[in-house]
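Student: Return a 3D structure for these sequence lines:
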Amino acid sequence: MDAADGDERGTTERVLALLGLLQQRHVWTGPELAGRLGVTPRTVRRDIERLRTLGYPVAASQGVGGGYRLGPGKDLPPLLLDDEEAIATAVSLLAGAGGAVAGAGDAALRVLTKLDRVLPIRLRNEVRALSGSVESFGGGRPAVGPDVLMTLARACRDGVEVAFGHPSGDEVRERRVEPYRLVASDRRWYLFSYDLDRDGWRSFRVDRMTDVTARTWRFVPREAPDAAAYVQENVASRVYPHRARFLVHAAAGTVRAQLPASAAVVRPREDGRCEVLSGAGSLDAVILHMVLLGHDFEVLDPPELGRRCRELAERLLAAGATISPEPGGS
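Tutor: Just a heads-up that it's a prediction; the model follows:
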C-alpha cells in the first residue's frame, strides 16, 4: 500500500486538496498533480476514483494536451475556497447585493447566507472591515450595513423572530416581527414580515431600521402572500395619501417598460390592455404621470379622480381656446 494512503485524515485532506487543484485549472497531467500533492501518480489515480465515487465528474484524456479535468455535472459541486478566496467572494457579494444586474441582488444575498454557514469566525472580521471600504455611486440604494442584511437573511432562513427600531411619526418604536423574505427593489431593500404587535403583514425599509437583533424565539411559518408582489404594491401605492387604478389602452409589457417597478403595479388583461395601480402625493400628480405615458386611459378608482380629470380637461381646453387650430391662423 502507498504510504500516502495509510492515514484516513491525511487521505481526506489530500482528496480535498486535489479537488481544489482541479477547480483552479482546466487540465492537469497526472505528474503535475502528483508533484503538487507530494504523492505518486498511482495515488493520484486512486484519489481521482474517490472523487468520482463522491459524484464529481473527473474526465481523463490521453495524448498531447491530455490530462485530468473537472467537468460539468448534474449538480453543482461544492467549491473549495482558501482564506483569500473566501474573503474576496464575501466582499464581492456584499458589494453586489445592491448591484445593477436584474435579480443579482437577491442571488448574491442567498449565496451570502450559504457562505455564512461555513465562513470561519476569524474571517468574518476581515470581511466586515473590507466591506466597509466598498462604495458605489449613481442611483444606488441607500447604504445598508452588511451585518444588518446578514442578520435579517439568517433570521429568514432559520425562522426566528427579529426585533428592531423603526420610525413611526416623530418617534422610533420597537417592532417585533416574523421575517419571511428580504425583497430588493430598484432603489431599496425591504423586509417582508408578519408584525406581531399589529397582527398583520408589513414591509419595512431596511435602511430605516436600527438596533436589528435576531431573537431566540422560533415561529411556525404562516400562509403568506407573495412577498415581491406585496412589497411592490405597498411601495407603489399604499404609502401615498392618494391611490388610483387606471385602465390603460396598451400592452402590459409596453407600460412596464415606461414605469419603474417602485412607481406602479402593472397587471395585464386578456384584451391586450392593462390595469395600472399607482399612488402620489396629490391627484394631479397621479394624472400627470398617466398622461405622460402617451396612451389612452380610463380612471377606474377612485371616483374623485375621474371628476378631477374632467376639471383639468376643461381648464386645458379653455387655455387653448384662443389659439387657432389652423396652421398659420390668427
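Student: Could you use CA atoms for every contact and neighbour count after this?
Tutor: Will do.
Student: which residues does A17 contact?
Tutor: Shown in contact with A17 (Cα atoms under 8 Å, 6 or more residues apart in numbering): L37.
Student: Mind jotting down where the helices sit in the stretch 151-300 of the chain?
Tutor: For the stretch 151-300 of the chain, the helices defined by DSSP state H, counting those that start in this stretch occupy 227-233, 252-256, 283-291.
Student: And this one, please, so the two structures can be compared:
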Amino acid sequence: MKRIIITGAGGQIGIELTTTLREIYGVENVLPTDIKEPTHEALAGKPFETLDVRDHARMVEIVKDFQPDTIMHMAALLSATCEKDPFLAWDINMHGLVNALEVAREFKLKFFAPSSIAAFGDSTPKDNTPQVTIQRPNTMYGVTKVSAELLCDYYHTKFGVDTRGLRFPGIISHVQEPGGGTTDYAVEIYFEAIRNGRYTSFIDKDTYMDMMFMDDAIAAINKLMSADGSKLKDRNAFNVSAMSIEPEMVAAEIRKHIPDFELSYDVDPVRQGIAGSWPNQIDSTEAREQWGFDPQYDLAKMTETMLEAIKNK
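Tutor: Coordinates of the predicted model:
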C-alpha cells in the first residue's frame, strides 16, 4: 500500500485507521471519505472528500483524481441501526460495497472490507467457532456481512481483485464513542465509569461476546494487507478476537481501578436477541497461522488503558 482511500472514515474504526495510516504513509497519501463532513479533530482541516458510497460516479471521480492503489471500504450501518431500517441497511451496506468492488476491479486496486461476528447465527457452533462453518444470521446486518464475504470472494476468483477482510468482534476504543452496535456496552461502560461511577447495561450478564481493543484491530488490518497474498488460504473472513467477555467481567476489572463502580441492567430485547445469536468465542487459529495475527491487549491491559485515556480527556 502506498496511496489509500478510506470510505466511512468518520466511523469508529475509520477515524483511527486514517490516523494510523497517515502516520505510516503520510497525510497526503491517505484520503478519508464519508457521507458527512468530518467533525473529529483527527480528520477536520485535512484532505477529505465527501462521498455517499451509493454514488458510483462520485466514487470513480475521487479515484481518478487521487489515483490510489488501495481502497479500504469501511462504510456501513451497524447491527442495531440496521434492524431499525433494514431496507436502508441493505442499500448502504450492499450497494456501497458493489460500487467499491467495481472501482477496485476497474482500477486494479487492492481491496479491504471488514466483516463481523454478526455473520454467524443461532445454528453456528457457539464455542471455538471455526473459520469455515454454518452461517445463517437472523439480522439484516448479518445478512449483509455474509453477502459481503461471498461477494468479495467472487471478485477475487472471478476478476482477480486482491480482496482481503477480517471478521471483527466488538471493537473497544476511547477515541470515538459508539454508534449503534450490539457490542457497544463494552465501550459505554468505560465512559460511564469515569463520568458517573455507574453503568446500566443493555446486554444481560453471562452474555459472552468476542472483543478486541482498537489498537489490535488496526494492527490486524495492516498486517493482513501487508501479508503475501499467495500464502492466504482464506481471504475475506478471517476470524479475529482478543478476548471473550461478559458485562460482570468488565465491571470486576473496572473495580480494580474504581472500587465503588456500580453495574446494573436494563436489557434491550432487540440487542440482547442479536447478541444471543452470536458465538460465545470464535477461533482465530487461521489468522494466527496464515499471517501472524497476534493481539497485544487482554481485558486487564485494555481496561487500564481505556480508563486512563478517558480520564485524561
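Student: Could I get the TM-score for this pair?
Tutor: Once superposed, chain against chain, the TM-score is 0.26 (TM-score structural alignment, normalised by the length of the second structure); 136 aligned residues with a Cα RMSD of 6.4 Å.
Student: about what we covered before: need the helices of the stretch 151-300 of the first structure in a markdown table (columns: distance to E32 of the first structure and mean neighbour count).
Tutor: Output for the helices of the stretch 151-300 of the first structure, formatted as a markdown table (distance: least, Cα to Cα, whole Å; neighbours: other Cα atoms under 10 Å):
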| stretch | distance to E32 of the first structure | mean neighbour count |
| --- | --- | --- |
| helix 227-233 | 50 | 18 |
| helix 252-256 | 55 | 17 |
| helix 283-291 | 66 | 16 |
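Student: Same list (those) but as JSON lines, adding distance to V276 of the first structure.
Tutor: Formatted as JSON lines, the helices of the stretch 151-300 of the first structure follow (distance: least, Cα to Cα, whole Å):
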{"stretch": "helix 227-233", "distance to V276 of the first structure": "11"}
{"stretch": "helix 252-256", "distance to V276 of the first structure": "9"}
{"stretch": "helix 283-291", "distance to V276 of the first structure": "9"}
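Student: looking at it, E83 of the second structure is touching Y141, isn't it?
Tutor: Yes: between E83 of the second structure and Y141 there is a contact under Cα atoms under 8 Å: 7.5 Å.
Student: ranges for the strands of the stretch 101-250 of the first structure?
Tutor: 160-168, 171-184, 189-195, 200-205, 210-218, 242-248 (DSSP state E, counting those that start in this stretch).
Student: and these, which is most packed in?
Tutor: strand 189-195 (a mean of 23; mean count of other Cα atoms under 10 Å).
Student: between that one and strand 160-168, how big is the angle?
Tutor: For strand 189-195 of the first structure against strand 160-168, the angle by axes from the mean of the first three to the mean of the last three Cα atoms, to 10 degrees is 110 degrees.
Student: residues contacting V286 of the first structure?
Tutor: Counted by Cα under 8 Å, 6+ apart, V286 of the first structure has contacts A244, S278, G279, A280.
Student: Among those, which are located in strands?
Tutor: Within the contacts of V286 of the first structure, residues falling in strands by DSSP state E are A244, S278, G279, A280.
Student: Neighbours of D301 of the first structure, how many?
Tutor: D301 of the first structure has 14 neighbours, counted by other Cα atoms under 10 Å.
Student: now swap in G35 of the first structure and tell me
Tutor: 12.
Student: before we move on, which element is it in?
Tutor: Using DSSP states H and E, G35 of the first structure maps to helix 30-37.
Student: What's the first helix or strand after that helix?
Tutor: Assigned by DSSP H and E, the successor of helix 30-37 of the first structure is helix 41-53.
Student: And that next one, what's buried?
Tutor: P41, T43, V44, D47, I48, L51 (16 or more other Cα atoms under 10 Å).
Student: which helices and strands does the next helix or strand after it pack with?
Tutor: Counting by DSSP H and E, the next helix or strand C-terminal to helix 41-53 of the first structure is strand 58-61. Of the remaining helices and strands, those touching strand 58-61 of the first structure by 3 or more Cα pairs under 8 Å, 6 or more residues apart in numbering; DSSP states H and E are helix 41-53, strand 67-70.
Student: how about a cut-off of 7 Å?
Tutor: strand 67-70 (3 or more Cα pairs under 7 Å, 6 or more residues apart in numbering; DSSP states H and E).
Student: name the helices or strands packed onto the strand it packs on?
Tutor: Using 3+ Cα pairs under 7 Å, 6+ apart, strand 67-70 of the first structure is in contact with helix 8-24, strand 58-61.
Student: Run through who's touching the following helix or strand past that strand.
Tutor: Downstream of strand 67-70 of the first structure, the next assigned helix or strand under DSSP H and E is helix 83-96. Helix 83-96 of the first structure is contacted from outside by G105, A108, L112, L123, V127, L130, S131, V134, P146, using Cα atoms under 7 Å, 6 or more residues apart in numbering.
Student: Mind putting the strands of the stretch 101-250 of the first structure into CSV with distance to V91 of the first structure?
Tutor: As requested, the strands of the stretch 101-250 of the first structure are exported to CSV (distance: least, Cα to Cα, whole Å):
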stretch, distance to V91 of the first structure
strand 160-168, 25
strand 171-184, 19
strand 189-195, 18
strand 200-205, 23
strand 210-218, 21
strand 242-248, 40
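Student: of all the ones you listed, which lies closest to D116 of the first structure?
Tutor: strand 210-218 (15.2 Å; Cα to Cα).
Student: which residues are in contact with that closest one?
Tutor: Strand 210-218 of the first structure has contacts (Cα under 7 Å, 6+ apart) with V148, T151, A155, G159, V160, E161, V162, A163, F164, G165, H166.
Student: now the fifth one: how far from D211 of the first structure?
Tutor: Read it as V160 of the first structure. Separation of V160 of the first structure from D211 of the first structure (Cα to Cα, to the nearest Å): 16 Å.
Student: what's the answer for the third one, then?
Tutor: For A155 of the first structure, the distance to D211 of the first structure (Cα to Cα) stands at 15 Å.
Student: Tell me the spacing between L182 of the first structure and Y194 of the first structure.
Tutor: In terms of Cα to Cα, L182 of the first structure sits 13 Å off from Y194 of the first structure.
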